[in-house]
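Student: Model the structure of this input:
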Amino acid sequence: MKQINSYVHKKILVLGLAKSGVTAASLLHKLGAFVTVNDKKPFSENPEAQGLLEQGIKVICGEHPVELLDEGFELIVKNPGIPYSNPMIQGAIERGIPVITEVELAYEISEAPFIGITGTNGKTTTTTLVFEMLKRGNKNPLIAGNIGTVASGVAQEATNDNWIVIELSSFQLMGINTFNPKIAIITNIYDAHLDYHGTKKEYIEAKANITKNQTDCEYLIYNADQHETREIARRSKAITIPFSTTNELEKGAYIKNGWIYFNEEQIIEIEKIALPGRHNLENILSAMAAAKLSGVENEAIQEVLQTFSGVRHRLQYVAEVNGRKFYNDSKATNTLATINALQAFNRPVILLAGGLDRGNDFDELIPYLKNVKALVTFGQTANKLKSVGEQAGIKMIRHVDNVDMAVPVAYSFSEPGDVILLSPACASWDQYKSFEVRGDIFIDAVHKLN
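Tutor: Here you go, the predicted structure:
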């Protein structure tokens, strides 16, 4: 960890706790700042806040009082989930107080270079693939961000012998000033989180922040098949490395005659890759490019791609019960992710879908429901998905209260040889704390069938 003095005696407000807020507050305290923590959860129900108070950090709980901003703070470190429309953040902006996320702190103290991965879909799979390739290639990677430990915690332990491989959301990237990954990846960009960002343009600009500080000493790996990502690459000062699943490229990562290539070098035959689903080829190409740029040998990349079959909640194989195969794709929080999951199977599917209603319709699913023989819906969007299923000609449709109830109903619709797929096309927050919780409930319900 770099010993920096830029926070000594600086008055800083950490807004919102959870893991990132606790780690950021403790780090800033260690760096000599005068830290105040403000969290909405009452102090009596807030063990994180209680622990920070024991460290000598000032804690204010139960509400977000805007007048707190008049105490002369020089910086706010906010939880990524708090939107910029929040009165506290709006008040800080009006007062000219800078607002960052803890990713910025991690970069400032880290001795290790970063490989940063962002995008709408595929971030977690790509991050895991990069980590595994670097690990197999003896590059001493550490994993951080949404998929692993809080970045500013990992950065405290990292040395210049490590790489920090970090999954980054648009929420986190809106709060950076100097963060500059040695290698950045943008997997793809589609409509998402518009309830947070307001417009697709703002969402794209947040994603583009991953390369805003890069120079010609760093690399940007981008999806050459998308206009949005090509435009970000065009504006970047980094060395740009394209990848494509549809076109052979003069440089970068691409597919040719059933093989994965990097800069005209054959890496691995597609048939030997363990990870299912054509959509995962984007993740594989971008991860392989990052590994090559990090100095990983082909043999290590090949070993990972021949054995890595996916991560939890991302098209995860759960079990076979009486000839029915169950897959957990709870991470499919938008329609594109569900389309990708449906395209991975060429056998009859019973689809479990539904969740938080963000105001969008699901008409784009209709062309991909041809193999769906039954649909089980739940959550706020149940009726919207039922309507889409009817338009697609699905005869068996059932609305249930939750995922736990959906599993036995789906099983009752199925026959040996069918796939029973949880791929909700929606966020989980109407009923569940996270997509992980939703996926775990699905897995438990599947095991109850035995």
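Student: okay, CA-based contacts and neighbour counts for the rest of this
Tutor: Will do.
Student: Now do the same for residue 156: helix, strand or coil?
Tutor: helix (DSSP: H, G, I helix; E, B strand; the rest coil).
Student: who's in contact with the closest residue to it other than its chain neighbours?
Tutor: Nearest non-adjacent residue to residue 156, counting by CA to CA, 6 or more residues apart in numbering: residue 1, 4.9 Å away. Applying CA atoms under 8 Å, 6 or more residues apart in numbering to residue 1 gives the contacts 109, 110, 111, 155, 156, 157, 158, 159.
Student: who wins for neighbours among those residues?
Tutor: Within the contacts of residue 1, residue 155 tops the neighbour count with 28 neighbours, counted by other CA atoms under 10 Å.
Student: from what I can see it touches residue 103, true?
Tutor: No: assessed by CA atoms under 8 Å, residue 155 is found out of contact with residue 103, at 9.5 Å.
Student: distance of residue 270 from residue 379?
Tutor: 38 Å (CA to CA, to the nearest Å).
Student: Which of these two has more residues huddled nearby?
Tutor: residue 379 (24 against 17).
Student: Let's see this one next, to set against the first:
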Amino acid sequence: MKNVNQFREMKVLVLGLAKSGYAATKLLHSLGAEVTVNDASPEEGNKEASALRLEGIQVICGGHPKGILDEGFELIVKNPGIPYSNSVVVDAVQKGIPVWTEIELTSRISEAPIIAITGSNGKTTTTTLLYHMLNIGGKHPLIAGNIGTASCTVAEKATEDNFIVLEVSSFQLMGTEAFRPKIAIWTNLYDAHLDYHGTSEAYAVAKSRVTEKQTQEDYFIYNEDQAELRKFAARSLATKVPFSLKGIRSAGISADDEQIYWDGEPYVKRSIIKLPGQHNLENILAATAAAILLNCDKAAIENVLSSFTGVRHRTQFVKELKGRTFYNDSKATNTLATKSALAAFDMPIVLIAGGLDRGHSFEELRLFMNNVKAVVTLGETAGKFAEFATSCGITKIIHADDVNDAVLKAYPLTDVGDIVLLSPACASWDQYPSFEARGDQFIEAVIKLS
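Tutor: Sure thing, here's the model as predicted:
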């Protein structure tokens, strides 16, 4: 960790505990800041609040007291999930108090170069791919951010011999000031989180902060196939490294049906890649480009490409059983993600779909339902999805009580060579506490089948 003195005796308010707030509080306290924590959840059962209080840190739980900023705070570090419409945040902005998220602290203390990965989809897969490439290649990577440990906790222990592979969201990027990754990756841009950002433009601008402070000494890897990302790349001062699925490019990384190319030259054959889907090929190109820029051995990159079958709950290969292959895509909580999963397979699909009803249409999936031979529906949207499937010409439609029941009902609908795909196109909260819990039940049900 860098020797940072700027926080010594600084009055800092950490807004919201959770994982990142707790980590930020511990770090700032160790750096000599005078920290106060304000969390909206009740005091009772809040283990983090109790632990911090034992260290002599002031903790205020149960809401945001009016006038809390009158205590003279010089900095606010907020949980990324707290919106900018929050009264304390609004007040802070009006008073000119900087409002950061925890990744800004990470950038200020880290001795290790940071590789920051963002995007509407694919950032977790890209982060994981790159981490494994660097790990096998002996580059001593550390993984952090949305995918696991809070980044400032990782940065405290990192040295200049490490690389921090950091998954970052638009929520986190909004709270940055000097955040400057050595390599920034922007996988793609689609409308998302508009309830938080308000407009598509605001969401895109938040994402663009991943490259905003980069210089010519840094690298910006971006999706050249998206016009909007080309616009943001044109504004970046970093050295640009585009990736494209539309044939050979003379610069950056690209792919055709046979090969992946680096600066227009064949680099690796696509036939060795295990991870299915065009959307995952984008993730592969982005991760491979970063690994090459970091002088990762080609053998390490090939090792990962030929063995990696997916991040848990993200088009994750689960098992092959009597010629049927099961994939867990529980992370597909919207139609965009399910569309990508359906497009990944040429084989007949028995699709398990449905969940929390947010009033959305499934119409966006219509052009991707051609390979779906049967549907098993579940959750609040079961009836709505059944109607949609019927309109697509699908005649085999069965309702299931939950994911476990869905697996039992899906298997008899299959033939050798078929795919059973859990890709709900809906959030899980009508039946499960998280998409992870939903996906875990799918995996358990498939294992029981065998």
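Student: Any idea what the TM-score comes out to?
Tutor: Scored by TM-score structural alignment, normalised by the length of structure 1, the superposition of the two chains gives a TM-score of 0.95; 450 aligned residues with a CA RMSD of 1.9 Å.
Student: could the contacts of residue 1 of structure 1 go into TSV alongside distance to residue 78 of structure 1?
Tutor: Below are these laid out as TSV (distance: CA to CA, whole Å):
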residue	distance to residue 78 of structure 1
109	18
110	20
111	23
155	18
156	19
157	22
158	23
159	26
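Student: Which of those residues sits closest to residue 306 of structure 1?
Tutor: Checking the contacts of residue 1 of structure 1 against residue 306 of structure 1 with CA to CA, the nearest one is residue 158 at 29.1 Å.
Student: ok, the closest one - contacts?
Tutor: Contact partners of residue 158 of structure 1, counting by CA under 8 Å, 6+ apart, are 1, 110, 111, 112, 142, 164.
Student: quick check, nearest of the residues you listed to residue 300 of structure 1?
Tutor: For the contacts of residue 158 of structure 1, the residue nearest residue 300 of structure 1 by CA to CA is residue 142; the value is 17.0 Å.
Student: Touching the strand or helix carrying that closest one from outside, list them.
Tutor: If you go by DSSP states H and E, residue 142 of structure 1 is part of strand 141-145. With CA under 8 Å, 6+ apart as the test, strand 141-145 of structure 1 has contacts from 131, 134-135, 149-151, 154, 158, 162-168.
Student: one step back: what's the farthest-apart pair in the contacts of residue 158 of structure 1?
Tutor: Comparing every pair within these by CA to CA identifies 1 and 142 as the most remote, at 13.8 Å.
Student: what about residue 81 of structure 1, is that helix, strand or coil?
Tutor: Secondary structure for residue 81 of structure 1, judged by three-state DSSP, is coil.
Student: Okay, and the residue lying closest to it once chain neighbours are set aside sits in which element?
Tutor: Spatially, and ignoring its direct neighbours in sequence, residue 81 of structure 1 is nearest to residue 171 (6.7 Å; CA to CA, 6+ apart). For residue 171 of structure 1, the host element (DSSP H and E) is helix 170-173.
Student: Which secondary structure elements does whichever helix or strand comes after that helix sit against?
Tutor: Going down the chain from helix 170-173 of structure 1, the next helix or strand is strand 183-186, by DSSP H and E. Judged by 3 or more CA pairs under 8 Å, 6 or more residues apart in numbering; DSSP states H and E, the packing partners of strand 183-186 of structure 1 are strand 114-118, strand 219-223, helix 280-293.
Student: for the closest residue to residue 430 of structure 2 other than its chain neighbours, what are its contacts?
Tutor: Spatial nearest neighbour of residue 430 of structure 2, excluding adjacent residues (CA to CA, 6+ apart): residue 356 at 5.0 Å. With contacts defined as CA under 8 Å, 6+ apart, residue 356 of structure 2 is in contact with 379, 380, 381, 426, 427, 428, 429, 430, 431.
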